[in-house]
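Enquirer: Have a look at this prediction, sequence included:
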Amino acid sequence: MSDARPPFPPFDLDSAIAKVQAAEDAWNTRDPHKVSLAYTEDSVWRDRHRFFNGRERIVEFLTAKWERELDYVLRKSLWAFRENRIAVRFQYEWHDADGRWFRSYGNELWEFDERGLMRRREASINDVAIDESERRYFGPRPENERGAGHDIALR
């Protein structure tokens, strides 16, 4: 299991929080190849109105995303979990090439295989234009906030 990604399902509260924090950390690197390794080779994705499968397409999608969404910084919070599934709420901020800032809000549904790799990701996302003065996030989550901000609706 050289490609395994702990923690593994079935998730408990601590392991679900750790999985969400690991995802946030990886996405904040803005490294499409690194991020893609957390997904199965044939992972199924829905992101907004896009549907695709597999790591190669994940890398293509994320590369284009981070070329368009500049200075991207993300916060995720655990919403609910059960067995091999996790629901997440998130916000991220970014600006376009013209310097216009946005905050994107969304929800994700994740399903994992026994190796802790995500085999399904469904994301619903809305973008809101903000003034640069309204920004909340200026880099990765500070150490004293790691694992914080989780709303548990279901265990």
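Expert: All right, it came through fine. Numbering: from 1, shown residues only.

Enquirer: alpha carbons only for contacts and neighbour counts from here, please
Expert: OK.

Enquirer: which residues sit in contact with Pro10?
Expert: Residues near Pro10 by CA atoms under 8 Å, 6 or more residues apart in numbering: Arg82, Glu83, Asn84.

Enquirer: swap in Phe52?
Expert: Per CA under 8 Å, 6+ apart, neighbours of Phe52: Val44, Trp45, Arg46, Ile58.

Enquirer: roughly how far out does the helix or strand containing it sit from the chain middle?
Expert: In this structure, Phe52 sits in strand 50-53 according to DSSP states H and E. A distance of 16 Å separates the centroid of the chain from that of strand 50-53, by CA atoms, centre = their mean, to the nearest Å.

Enquirer: Give the next helix or strand downstream of it.
Expert: Downstream of strand 50-53, the first helix or strand assigned by DSSP H and E is helix 55-68.

Enquirer: another one to put next to it:
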Amino acid sequence: MSRPPLPPFTEASATLKARIAEDAWNTRDPERISLAYSEDSWWRNRSTFVQGRAAIVEFLAGKWERELDYRLIKELWAYTGDVIAVRFAYEYHDAAGQWFRAYGNENWRFDQDGLMTHRHASINDVAIEESERKFFWDTSGPRPADHPGLSELGL
């Protein structure tokens, strides 16, 4: 199975890969998302370590049971060969209605088929008031092309 764009990355293909990942994660569909990762993909997400597609699906299903009305924006930070680094922010609320904005960085490594073999994510959550939210689009689809990115929002 091939998941273009494939390495070695250019600025354009790395930017596209980040946007494809953003769009997929905004579906909140763990099965669909897991197909972008190699069968034995290895993750560090905060202090949690996950390996393999089945574990990725389980991890993501639990994530979105807790993180409600999730909206994510990713932005290319750097790239070379088969590695991409992105910065991101996402907003969500918990079951009690408290809103959060999570900020983070991810380092990705890909195989020759464009599947991610490694994902290292460092993430910090900041409680925000609902009036401080910056991400507004219908959660049934990806971020619209005219919605500002992280740099345009000053994040």
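Expert: Alright, I've got the coordinates. Note that this is a predicted model, so its numbers are computed, not measured.

Enquirer: Quick TM-score on the pair, please.
Expert: Superposed pair, TM-score by TM-score structural alignment, normalised by the length of the first structure: 0.91. Supporting alignment: 147 aligned residues with a CA RMSD of 1.3 Å.

Enquirer: In strands, which of the contacts of Phe52 of the first structure fall?
Expert: Applying DSSP state E to these, the entries found in strands are Val44, Trp45, Arg46.

Enquirer: Give me the buried stretch members for the strand holding Phe52 of the first structure, please.
Expert: Asn53 (16 or more other CA atoms under 10 Å).

Enquirer: Please, a PyMOL command that selects the buried ones among the contacts of Pro10 of the first structure?
Expert: PyMOL command restricting those to the buried ones, with burial defined by 16+ other CA under 10 Å:
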select buried, resi 82+84
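
Enquirer: Turn the contacts of Pro10 of the first structure into CSV, including distance to Gly106 of the first structure and secondary structure.
Expert: CSV is the format used below for those (distance: CA to CA, whole Å; DSSP: H, G, I helix; E, B strand; the rest coil):
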residue, distance to Gly106 of the first structure, secondary structure
Arg82, 20, strand
Glu83, 22, coil
Asn84, 21, coil
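
Enquirer: Considering the contacts of Pro10 of the first structure, which are maintained in the second structure?
Expert: Contacts conserved in the second structure for those, using both residues aligned by TM-score structural alignment, their matches' CA atoms under 8 Å: Arg82, Glu83, Asn84.

Enquirer: Turn these into TSV, columns for distance to Asn53 of the first structure.
Expert: As requested, those are exported to TSV (distance: CA to CA, whole Å):
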residue	distance to Asn53 of the first structure
Arg82	24
Glu83	23
Asn84	19
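
Enquirer: Looking at those, which is nearest Ile17 of the first structure?
Expert: Ile17 of the first structure lies nearest to Arg82 out of these, by CA to CA, at 12.3 Å.

Enquirer: what's the matching residue for that closest one over in the second structure?
Expert: Using TM-score structural alignment, the equivalent of Arg82 of the first structure in the second structure is Thr80.

Enquirer: Repeat that for Tyr105 of the first structure.
Expert: So, by TM-score structural alignment, Tyr105 of the first structure is matched to Tyr103.
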